[in-house]
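[1] Sequence first, predicted model second:
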Amino acid sequence: MPDPDRPDRGTSVAGPGPRSLMGLGVSPGRSAGPLIRMAGPPALPAPRAVADPAAEVATIAKALEAVVTDLRRRAGETTDATAAEILDALAMMADDPMLREEAEQHVHDGHDAPHALDTAFTRHRETLAALGGYLAERAADLDDLRHRAVAAALGLPMPGVPSPGHPYVLVAEDLSPADTAGLGGEVRALVTSLGGPTSHTAILARGRGLPAVVACVGILDVPDGTVVSVDGGTGEIGLGLTPEAAAEVVDGDRLERERLAASGGPGRTADDHPVKLLLNIGSAADLRPNCEGVGLFRTEFLFLDRRQAPGFEEQVAAYAEVFAATGHVVVRTLDAGTDKPLPFLGLPAEPNPALGVRGLRVDRVLPAVLDTQLDAIAEAARVTGTAPWVMAPMVTTVAEAAGFAGRARSRGITRVGVMVEVPAAALQARELLAEVDFLSIGTNDLSQYTFAADRQHSGLADLLDPRQPALLRLIAMCAEAGRAAGKPVGVCGEAAGDPLLAPILVGLGVTSLSMAAVRVPAVRDELARHTLDECRRLAGG
């Protein structure tokens, strides 16, 4: 449950230094070093008269091409599969012909190339922001693309992460996926004044094992060079540390990481109650040796950068690669829609896409997409001799669950489940489990819909804290339904990778936790410190 003594985010409190700030801890670990703020975007010069429109149009094309080329180069160089997929998706946004055509039209209206690009990106951003949900999340990505394209049009270096030649703590209003994916070894921790627990900054920081804090009000007022400590678990930022104190924080974190890295084995409590610790992956590249399996195979990463859906054979190959590599895999069917638009779906824009056609609801208008995917999963299972579990996202009614289960089982898929991402599903957990074999709770969306708080709204980050009692009560309802039915109930949202929350979730009755690979050692270690009865007491049971 939330700690009543925990200081409010954004307030100054007594801390390890003269004072501290509080944000939302989104990637555990502790580090310290001098604070360096991210450089701002390129400044636009005064508009100039356009003497040669064709030359301005050519400049626009070259600038956008430079952005696309740079992003694809970064995607090819990174070893982080999730980062590569995000960078490829950003490159596709920058390569959008409609964006280029709009910028060119502004040239014909009298704008020079940098201002034409600025106006085109600004209008696209306003459109996405007004739509809300996942599309609003992508508005921030357009800001970064705009900065890069304008810089290229001005003949300036593209904005990026500082490289001072020594370790430091990176501070920014927000970080783009391109910035986060390209972080060098000098960056010890990340702190942003905006963002939420499911932002790209948070996801990529967790994947890299970097301590990170978001939604930290006041951090941009701290002068460059101030030595700070960052606790990515509690969200506390200590200010004004001595060099000796900073070194102590860094050494302590290093020793703790070494201790955790040396641990191994399956997840279990101190009294040997088993809790599967599984991985969230986007492709086989995210797998790790000796993992207990995959609790969330995000198949949409296969679709992200496509203007046409991947064909049956291509899907079979991608799924089979994962199935053959590990014994237990939970596949989530395509989680996309108007909130996560994919060009090949051709879905019309909606006023509020977070409440519109997304997840399993896409099947209402494009049933062939799910049919092909289920056929490919079944064929991949056949050729690998495996029995993957398959679940549908954004299930809301018992009828939806029954319909999905019937279609999956008709293809020979024997373990079928659904995701619990909306309160309606949690409230009907018993009825859902009469139709399916397991539930997987997606705490990111379940928080968003339970508290009516946009996942990316930094001012509402406290409502997205997975320790909120109302969210825990919904999780408990699902777990109790699982116990009654004798069927597993897992958590695959970001809450599953929180070491301090893991014992509470187990105490509520959750049977598995699925997370980024880097978070498994800390969660395993924390569970091993508690008996099952202690977990239940922590959960208030």
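    Thanks, I have it. Residues are numbered from 1 along each chain as shown.
[2] From here on, just use CA atoms for contacts and neighbour counts.
    Will do.
[3] can you give me the helices in the stretch 1-150 of the chain?
    Ranges of helices in the stretch 1-150 of the chain, per DSSP state H, counting those that start in this stretch, are 53-77, 81-94, 97-108, 113-131, 133-153.
[4] residues in contact with the second one?
    When contacts are taken as Cα atoms under 8 Å, 6 or more residues apart in numbering, the neighbours of helix 81-94 outside the stretch itself are 64, 67-69, 71-72, 74-76, 78, 141, 145, 177-178, 181, 204, 282-283, 285-286, 301, 304-305.
[5] take the one below as the second:
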Amino acid sequence: MPERLRGLGVSPGRAAGRAHRMADPPALPAPVPVSDPGRELDRALRALEATATDLAARAAKTSDAEAGAILEAQSLIAGDPVLRESVEANVKSGADAAHAVDAACAHHRRALEAVGGYIAERAADLDDIRNRAVAAVLGLPVPGVPDPGYPFVLVAGDLSPADTAGLAPASVVALVTERGGPTSHTAILARARGLPAVVACRGAAGIEEGTWVSVDGGRGEVETGIGEEEAAGIRRRAAAERRRTAGVRGPGRTSDGHPVKLLLNVGSAADLRPPRGLPAVDAEGVGLFRTEFLFLDRREEPGYEEQVAAYEAVFRAAPGGHVVVRTLDAGTDKPLPFLDLPGEANPALGVRGLRVSRVRPRVLDTQLDAVAEAARASGTEPWVMAPMVTTVEEAADFARRARARGITRVGAMVEVPAAALRAARLLDELDFLSIGTNDLSQYAFAADRQHGDLADLLDPWQPALLRLVADCAAAGRAAGKPVGVCGEAAADPLLAGVLVGLGVTSLSMSAPSVAPVRESLAALSLERCRDNARLALDADGPAQARDMVIPGSAAGSCSYDEPRGG
């Protein structure tokens, strides 16, 4: 009998195929007495070194800049001296090589989970390092993505960067995981590849190997036990949708001509280079330049000249030269060794984003200097915004520091309810706002993004979240200033019309989402968008909001054809 499972949709689109699961991680044999601790330590450290080398090689080989950055970071974790010291301590305590590696990774995993927030979502990195290193110690094949010989839906407890970096859309048509959140590796790389994905899916562990399933990455639904004919119908409709979507080009606008800027989320200039053989994404600029990718996993702060070069490369490569720069979004939730910040009991509520400048003001000053110089060198006028702004005083101080360097368009991320509630006053000091729906959901609903049991609270269709977006948009309309959305809610073709109806002026997303969002908006008048927005705001929950809106604006499905009988 068909069964419908619910999770968190993190990459929109529909797909159907047979379900296949990731191979089980290597099981530990019974502990063995250690007669030669030196030999055991050598085996364990060699396994970690081989794992780090392999991950670095994968990072160098992938053409996906974001996947490469994640793999490189994971390689650094595998080679971290602290992890090696933990392995050595376990061997000295009598553990054999396999158990020493397993215990060390488990210890560090618990430490990440205790931090919470973004850092807790990196716990899967340790699982993957553990599985690869233990397999190396035991002489077993490295666990990885199955290859049944035909396109399929990949089901897993969670996916590591090494797993997702090698995914080929011709083979894997959708992702379903039991764990994960909106900023997990699975979510990030699924969006980058345009793969429908549902994470934190209750019941995913019970999906039988080889059964036919459909995945709706917009609704966050997985239906198991469907028939082969139904699956074929889903694939045909999705393929037709892809063809129709690909034919819509040009600036974003509704059917009656209301303009909506469609922008890209990027981490470096490499993200603006199209994959080999594919045309460049028809976007109108960069709506979120995540500068922290230049800083993450660095033991020393990148120098002024290095920052200038990195920013200038993005400014020159961006469509139309339009770039919205987000200053360093890091802190105790995304620790950087060179910041040397003390640990915190609750990093998500601590020194992060703009708050870092309270204790390390020079870091922000150097970054603003570099942005200003890169703008002069490239002849562009970037917009610059600060993350985690909560008060009018913070906004005014940031604006003063940026404008003192000749930066003319200054804004803020709206990621906490306090900022949304004071949007009108923030815009007295600023030129624009950009709403980060991922963090705004977390803080508005007091729900950790890593907590799978709370995935429904993080749904971007939550009416309370949409109300905060509406309030920000109303403030922007009254001030005559733009208000955009750069959280992944912007990438949902169905939700895009609702956001426009709420008054949002731009949507920023990963590259594969631009065409489906453009096509969806082109099918809706501005008045219809406003009607849909009112319906979504009046709903009791996200499921009802979707059900009320979707009948008049269904668009943006995607899937892949699969041989019958596969």
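    Structure received. Given the structure is predicted, the values throughout are model-derived calculations rather than measurements.
[6] With both chains overlaid, what TM-score comes out?
    The TM-score (TM-score structural alignment, normalised by the length of the first structure) is 0.95; 525 aligned residues with a Cα RMSD of 1.4 Å.
[7] got the helices of the stretch 1-150 of the first structure as TSV, with mean neighbour count columns?
    TSV is the format used below for the helices of the stretch 1-150 of the first structure (neighbours: other Cα atoms under 10 Å):
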stretch	mean neighbour count
helix 53-77	19
helix 81-94	22
helix 97-108	18
helix 113-131	19
helix 133-153	23
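[8] I'd like those as JSON lines, with distance to residue 390 of the first structure appended.
    Shown next, in JSON lines, are the helices of the stretch 1-150 of the first structure (distance: least, Cα to Cα, whole Å):
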{"stretch": "helix 53-77", "distance to residue 390 of the first structure": "29"}
{"stretch": "helix 81-94", "distance to residue 390 of the first structure": "21"}
{"stretch": "helix 97-108", "distance to residue 390 of the first structure": "36"}
{"stretch": "helix 113-131", "distance to residue 390 of the first structure": "31"}
{"stretch": "helix 133-153", "distance to residue 390 of the first structure": "24"}
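[9] wait, which of the ones you listed is closest to residue 419 of the first structure?
    helix 133-153 (18.0 Å; Cα to Cα).
[10] for that closest one, packing partners?
    Helix 133-153 of the first structure sits against helix 53-77, helix 81-94, helix 113-131, with contacts defined as 3 or more Cα pairs under 8 Å, 6 or more residues apart in numbering; DSSP states H and E.
[11] For residue 100 of the first structure, see how far away residue 61 of the first structure is.
    Distance of residue 61 of the first structure to residue 100 of the first structure, computed by Cα to Cα, to the nearest Å: 7 Å.
[12] can you tell which of the helices of the stretch 1-150 of the first structure is closest to residue 33 of the first structure?
    Among the helices of the stretch 1-150 of the first structure, if distance is taken as Cα to Cα, the winner is helix 81-94, at 25.1 Å.
[13] which bit of the second structure covers that closest one?
    Mapping helix 81-94 of the first structure onto the second structure (TM-score structural alignment) gives residues 65-78.
[14] for stretch 390-399 of the first structure, same thing?
    Under TM-score structural alignment, the counterpart of stretch 390-399 of the first structure in the second structure spans residues 384-393.
[15] what distance separates the start and the end of that stretch?
    First residue to last in stretch 384-393 of the second structure (Cα to Cα) measures 17 Å.
[16] aligned partner of residue 65 of the first structure in the second structure?
    Aligned partner of residue 65 of the first structure by TM-score structural alignment: residue 49.
[17] Now that match. Nearest residue, chain neighbours left out?
    Using Cα to Cα, 6 or more residues apart in numbering and skipping the chain neighbours, the partner closest in space to residue 49 of the second structure is residue 79 (6.4 Å).
[18] what does stretch 39-54 of the second structure contact?
    By Cα under 8 Å, 6+ apart, the residues outside stretch 39-54 of the second structure that reach it are 34, 74-79, 84, 87-88, 91, 96-98, 100-101, 129, 132-134, 136-137.
[19] what do you get if the cut-off is 6 Å, keeping everything else the same?
    The contact list for stretch 39-54 of the second structure (Cα atoms under 6 Å, 6 or more residues apart in numbering) reads 75, 78, 79, 96, 97, 133, 136, 137.
[20] rewinding a little: list the buried residues of the match of stretch 390-399 of the first structure.
    Under the neighbour-count criterion of 16 or more other Cα atoms under 10 Å, stretch 384-393 of the second structure has 384, 385, 386, 387, 388, 389, 390, 392 buried.
[21] of all these, which comes closest to residue 173 of the second structure?
    residue 387 (34.1 Å).
[22] thinking again about what came up before, of the helices of the stretch 1-150 of the first structure, which approaches residue 40 of the first structure most closely?
    Set against residue 40 of the first structure and scored by Cα to Cα, the helices of the stretch 1-150 of the first structure come closest in helix 133-153, at 9.1 Å.
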